[in-house]
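Undergrad: Pasting the sequence and the predicted model now:
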Amino acid sequence: MISGVPVTSEELNEFEKHRTRLFGIAYRLLGSASEAEDAVQDTFLRWNDAEHAAVREPVAWLTRALTNLCLTRLASARVRRESYVGPWLPEPVITEDAALGPLDTVEQRESVSMAFLVLLERLTPPERAVFVLREAFQYSHREIADILGLTEGNCQQLHHRARERVGRDRSPFTASPDATRRIAQRFLDAARGLDVAGLESLLAADVVSWSDGGGKAQAARRPVFGSDRVARLLAGWVRKGGPDVTATMVEVNGQPAILGFLAGRLTLAVSLDIADGRVAAVHAVANPDKLAFLAAQLAPSR
């Protein structure tokens, strides 16, 4: 039983078989783990009420239902984000356990990175849906047209337009996962030691730091540019917490990230974009609402 709705074992097993994939699609479309969970749950409720004998391909049916639910949510999300306090960043998700599906390739890891999800905010909901389904999940234009109820030609146009909008500022991953982890570990060691010079040496000269407090946690409301200023900002976060601050490194959104805890409570998730041996961008989420999903992921291990 899910949310009090009785289901047959066959229906439940069929849905659970595709749950991770559905969540991965919803998260890429919405940039919010909590909203993605809601969309997946709503998809299940529709699946539970469906005439299953008439469904030839359950995964196609589920993907169509989920995507259209997400398109409805995206329209209202765009309105809310226009009044968001300070920079808006996606909700961070630990990806070491394949919570967003396989991230074996550079393209798969890029598709869930914080920077890339921010770029997707430029797209209209239909453009985003076509782009995510095509780029991250390799659906054909014909399949996407069936999912969205559009013509194949229209989907091709939407995809082309989305690639142009995203491509202008797209920075594909260039470093290997092992190399990024080594740099991230050095970054963590320097932060723990309040080594401003060490932090600065790991930052690109034109590094930019984005902070999302959402008006609910202290955070810079504008981006901070330059290695010296970003290094001081990062060291200041650690220094301000005093001896009660602890930190650990995990993989978040396919990238190395530093999680900060104050008296054992998760208060900060800092994702690092690493290129050419340096940290090129920092995305720091302090909004407690946006840390709730990640904190729940940590709960069993902590």
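TA: Sure thing, it's come through.
Undergrad: can we go C-alpha only for contacts and neighbour counts from here?
TA: Noted.
Undergrad: tell me what the lengthiest helix in the chain is packed against?
TA: When the chain is parsed with DSSP state H, its longest helix is helix 58-82. Applying 3 or more C-alpha pairs under 8 Å, 6 or more residues apart in numbering; DSSP states H and E, one finds that helix 58-82 contacts helix 9-30, helix 33-49, helix 125-135, helix 141-148.
Undergrad: Mind doing that once more with 7 Å?
TA: helix 9-30, helix 33-49, helix 125-135 (3 or more C-alpha pairs under 7 Å, 6 or more residues apart in numbering; DSSP states H and E).
Undergrad: which residues touch the last one?
TA: This points to helix 125-135. For helix 125-135, the surrounding residues in contact (C-alpha atoms under 7 Å, 6 or more residues apart in numbering) are 28-29, 71, 74-75, 120, 139-140, 144, 155, 158-159, 162.
Undergrad: and of the helices and strands packed on helix 58-82, who's closest to residue 245?
TA: Nearest of the helices and strands packed on helix 58-82 to residue 245, taken as C-alpha to C-alpha: helix 33-49 at 25.8 Å.
Undergrad: Contacts for the closest one, please.
TA: So helix 33-49 is contacted by 7, 22-23, 26-27, 30, 62, 65-66, 69-70, 91, 293 (C-alpha under 7 Å, 6+ apart).
Undergrad: List the buried residues of it.
TA: For helix 33-49, a neighbour-count test (16 or more other C-alpha atoms under 10 Å) marks 33, 35-41, 43-44, 47-48 as buried.
Undergrad: just stretch 70-80 next, same as before
TA: For stretch 70-80, by 16+ other C-alpha under 10 Å, it's 70-71, 73-74, 77.
Undergrad: one step back: identify the farthest-apart pair in the contacts of helix 33-49.
TA: 7 and 91 (30.7 Å).
Undergrad: quick one, which of those two is more surrounded?
TA: residue 91 (26 against 16; other C-alpha atoms under 10 Å).
Undergrad: Put this next to the first one:
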Amino acid sequence: MESGVALPLTDSFYLAWRGYLLGIAYRMLGSVEDAEDIVQDLFAELQGEGIPQMDYPKAYLTRATVNRSLNVLKSARKQREEYVGQWLPDPLHHRLLEPGPLERVEHRESLQYAYLVLMEQLLPAERAVLLLHEVYQYDYRSIAELLGKNEAACRQLGSRARRKLRPTKPISEDTSSKRDMELAEAAASRQVLLDRFIFAFERHQVDTLRELLSEHAIMITDGGGKVHSAINPIKGAARVHAFTASPKTFQALRRARVTFVELNGEMQVLFWNEHQLEAVMCVQLSEGSSHIQGIYVIKNPEKLESIQLRLDA
């Protein structure tokens, strides 16, 4: 319970909660910069006014972060509707959100890039309820208190969000050694597929490219109207294959230097022209990690500049 006395903001308090709050804001917004701004603004406010004395600071900080994120997201949705072509979330370098005691290991799966792309289908309130319930394990009564809604409305929002995201795998809470082994095997399989795909892509091996694609593959490119990219998602193996196999479409990327880096908890692909980032390719594998299900390519120069600054930090 809160009292009228405010406590001073300490370094230990900041370090204890920063990662947890960044995780919420980033999952809500899909933007690293906006998430960092929200958390910094919140702590700046607490620095000036002090921390309201309370038995459970988690609820206070979660509510403040979610509500600030909702305000930003409502404005951002309007901007994204006017965005030229497809808007893709920012990829997150693993250094920016190291798991702390409040950022549980099983939460990491909800950071996977393909999951964040799917979340863009949701309305702001649906996104908040789904994250709080599915990722952070709040019950609907608590969510209602956090969002200032009634419990029945929150249940309805959660149900609607899950229907929109079908079919998706539930967020795993299995942190056993068996699960660790499965994750290690999946990472190894992923690297093999990425190596094969990039090898075939660079050398224009069209048959291999087709072989690696899932029948229901999808490709989304984000150029922001500043460079050539597909305006709409490309759906189906035949169409994705035609796009990736085109000798002209990705001519510059085929000549680029390729590196691999962990983004959103999975190994992804960077394309470089000398020391300048030319594109980021985030790849989603099919169930069983046997084929490539999703290819998400960020080519917007403004986004790439921001991503490169974070990679170099």
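TA: Everything's here; your move. As the structure is a prediction and not an experimental result, all values here were calculated from the model.
Undergrad: Once they're superposed, tell me the TM-score.
TA: Once superposed, the chains reach a TM-score of 0.83 (TM-score structural alignment, normalised by the length of the first structure), with 287 aligned residues with a C-alpha RMSD of 2.8 Å.
Undergrad: so which of the helices and strands packed on helix 58-82 of the first structure gets nearest residue 249 of the first structure?
TA: That would be, of these and by C-alpha to C-alpha, helix 33-49, which comes in at 20.1 Å.
Undergrad: coming back round to it: let me have the helices and strands packed on helix 58-82 of the first structure in a markdown table, extended by distance to residue 287 of the first structure.
TA: Shown next, in a markdown table, are those (distance: least, C-alpha to C-alpha, whole Å):
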| stretch | distance to residue 287 of the first structure |
| --- | --- |
| helix 9-30 | 17 |
| helix 33-49 | 13 |
| helix 125-135 | 25 |
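Undergrad: so which of the ones you listed gets nearest residue 115 of the first structure?
TA: helix 9-30 (12.1 Å).
Undergrad: List the buried residues for that closest one?
TA: Those would be 12, 15, 19-30, for helix 9-30 of the first structure by 16+ other C-alpha under 10 Å.
Undergrad: May I have the secondary structure class of residue 271 of the second structure?
TA: Here residue 271 of the second structure is recorded as strand under DSSP: H, G, I helix; E, B strand; the rest coil.
Undergrad: Alignment lookup: residue 212 of the second structure to the first structure.
TA: Taking TM-score structural alignment, residue 212 of the second structure has residue 202 as its aligned residue in the first structure.
Undergrad: Kindly tell me how buried its match is, as a neighbour count.
TA: 20.
Undergrad: circling back to that earlier point, please tabulate the buried residues of helix 33-49 of the first structure in a markdown table and include distance to residue 170 of the first structure as additional columns.
TA: Converted to a markdown table, these look like this (distance: C-alpha to C-alpha, whole Å):
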| residue | distance to residue 170 of the first structure |
| --- | --- |
| 33 | 23 |
| 35 | 25 |
| 36 | 24 |
| 37 | 27 |
| 38 | 29 |
| 39 | 28 |
| 40 | 29 |
| 41 | 32 |
| 43 | 32 |
| 44 | 34 |
| 47 | 36 |
| 48 | 40 |
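Undergrad: re the thing from before, surely the match of residue 212 of the second structure and residue 278 touch.
TA: Yes. Between residue 202 of the first structure and residue 278 there is a contact at 5.3 Å, judged by C-alpha atoms under 7 Å.
Undergrad: For the two, list the residues in contact with both.
TA: Common neighbours of residue 202 of the first structure and residue 278 (C-alpha under 7 Å, 6+ apart) do not exist.
Undergrad: list the helices and strands whichever strand or helix holds residue 239 of the second structure packs on?
TA: Counting by DSSP states H and E, the element that carries residue 239 of the second structure is helix 237-245. In terms of contacts (3+ C-alpha pairs under 7 Å, 6+ apart), helix 237-245 of the second structure is packed against helix 206-212, strand 213-222.
Undergrad: Those: which one's closest to residue 111 of the second structure?
TA: Closest among those, using C-alpha to C-alpha: strand 213-222, at 18.3 Å.
Undergrad: which parts of that closest one are buried?
TA: 213-215, 217-222.
Undergrad: Between those, which sits nearest residue 83 of the second structure?
TA: residue 222 (9.8 Å).
Undergrad: contacting residues for that closest one?
TA: With C-alpha under 7 Å, 6+ apart, residue 222 of the second structure has these contacts: 85-88, 229, 297-300.
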